[in-house]
Each structure stands twice: as structure tokens, then as C-alpha cells.
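Visitor: Provide a 3D model corresponding to the input given below.
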Amino acid sequence: MTRQYTSDHEWVEVDGDIATVGITRYAADKLGDVVYVDLPKPGATVTASTVVGEIESTKSVGELFAPVDGEVVEANQAVVDDPGSINADADAAWLIRVRFTSLPELLSADQYAELTAE
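Guide: Model prediction:
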């Protein structure tokens, strides 16, 4: 699976018609210590580029945006129970899985690296 990225700092891995979504290491570092995660429930319909969840840290509140249109099929309860797991390993701490109906153009790893290079 190839990991792709959004300009909102989410990573996306596509497997068939399922998109697994998490936040990037860059986003986790900017947030600081994550203390609370609110995710959509399975069965929820999401629309690309709309807010579907919230990630709170000791210094700010961040929004989770849906990178695709579709239906949430799974939310990672382990991350809800232990929000700090995002800081420990943002690359492995997925948040939601969505059965998507459309897949917008996403950024490659190189494009995302350019975006965050400032």
C-alpha cells in the first residue's frame, strides 16, 4: 500500500475500497501531547474536506478532516482510550477506516515533504 497525504496533515492508505486515515508525524509534533481524541462512529457518512473529529493536546485543539467521501467502517478505539499513542507513533496510530465512494487527488510523500519543508 502506498501512503498518500492531504494538505490538512492526514495520511491515507488505500486497500481496495477502504481508506485508512491517520495524522502525520508533522501534525502530531505541532499539536504536542495529545490528551483527547473524538472520532466519528462506524456507520457515519463523511464528506471529503469536512471536519469529522477532534484531536486535543495540552496546547491546542486540532480538527480531523475526512480525506474521502464514504462511510466510516471502523474507528480506532485504542487511540481514543490512549490518545498519547498518536505522539508515540503517529505513523502507526490510525484513526478511522472509511469505505470510500470517491477518492480525491492526494499528495505523494515527496509533495507532502515539500508542503511541510518551510
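Visitor: C-alpha from now on. contacts and neighbour counts both.
Guide: Will do.
Visitor: ends of stretch 75-86, what's the gap?
Guide: Using C-alpha to C-alpha, to the nearest Å, one end of stretch 75-86 lies 14 Å from the other.
Visitor: please disregard the earlier target; I meant stretch 34-45.
Guide: End-to-end distance for stretch 34-45: 25 Å, by C-alpha to C-alpha.
Visitor: one more sequence to fold, the one below, so I can look at both together:
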Amino acid sequence: MGKQMTEMLKGTLEGIVLALIAGQPAYGYEITARLREQGFTEIAEGTIYALLVRIEQRGLVDVEKVPSEKGPPRKVYSLNPRGREDLDEFWRTWSFLADRIEELHTKGN
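Guide: All right, here's what the predicted structure looks like:
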């Protein structure tokens, strides 16, 4: 993954993870696996776990501890109303930026 991709992901990864959780509640490893299925193959699990801690602290997700077949209970994250508002704002911002960038691109600048 190039430097530009890494830098762009830093600004959008939270929204991407919120979008995944909005689709279906999941625990950390599942989220990482879904990201990899979407082509984000170089994102480290540690990055996702740190992000999950931040969004939990900010009150964007509800967390349920679910027994695991192996090891300690898993924390399953689901989007709550505050997280939904944050995700909606992310999509509005994304659409605005994508439109402006596409406009710049098509003008040949």
C-alpha cells in the first residue's frame, strides 16, 4: 500500500468501520476479515482494535460481550443512534469530497 493510500485511509477508516458495523454487528476479528474481503488487505488488526476502543469511548457503538468457543468473551459492536448520526455525517462529507475531487479530475487539473 502506497503512502497516499495509507494517509487517505487514516482519515476515512473510522467511517468505513462504522459502515461495516451498520450492516451487521461484529467483533474485532470479523471486522478485520470483512475489511480484507473488501480489499483492505494491509490494515493491521491492532489498528482496528485501537479504532474500536476510540469509537466505543466516543459512544458511537453499543457493545455486547458474547461467549466465545475459545478464550474470553468477544465484544460484539453494533451501531447505536449516535453512531448512525456520525456515519450519516461521514457519508455526507464523503459525497461532497468525492464530487469535488471528481470535478477536479474531469477538468484535467
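Visitor: please state their TM-score.
Guide: The TM-score (TM-score structural alignment, normalised by the length of the second structure) is 0.28; 69 aligned residues with a C-alpha RMSD of 5.7 Å.
Visitor: check which residues of whichever strand or helix holds Ala50 of the second structure are buried.
Guide: Per DSSP states H and E: Ala50 of the second structure is located in helix 45-57. Buried residues in helix 45-57 of the second structure, counted by 16 or more other C-alpha atoms under 10 Å: 48, 51-52, 55-56.
Visitor: following it, which helix or strand comes up?
Guide: Remark: after helix 45-57 of the second structure, the chain's next helix or strand is strand 61-66, criterion DSSP H and E.
Visitor: any idea which helix or strand comes after that following strand?
Guide: As assigned by DSSP H and E, the chain's next helix or strand after strand 61-66 of the second structure is strand 74-79.
Visitor: from the middle of its chain, how far away would the helix or strand that that following strand is followed by be?
Guide: Going down the chain from strand 74-79 of the second structure, the next helix or strand is helix 81-106, by DSSP H and E. A distance of 14 Å separates the centroid of the chain from that of helix 81-106 of the second structure, by C-alpha atoms, centre = their mean, to the nearest Å.
Visitor: what does stretch 19-32 of the second structure give?
Guide: Counting by C-alpha atoms, centre = their mean, stretch 19-32 of the second structure is centred 8 Å from the centre of its parent chain.
Visitor: my read: Ile96 of the first structure touches Ile18, true?
Guide: No. The criterion here is C-alpha atoms under 8 Å, and Ile96 of the first structure misses it with Ile18 at 10.0 Å.
Visitor: who has more neighbours out of those two?
Guide: Counted by other C-alpha atoms under 10 Å, Ile96 of the first structure and Ile18 do not tie: Ile96 has more neighbours, with 23 against 18.
Visitor: once you drop chain neighbours, what's closest to that one?
Guide: Distance criterion C-alpha to C-alpha, 6 or more residues apart in numbering; nearest residue to Ile96 of the first structure, sequence neighbours excluded, is Ala75 at 4.4 Å.
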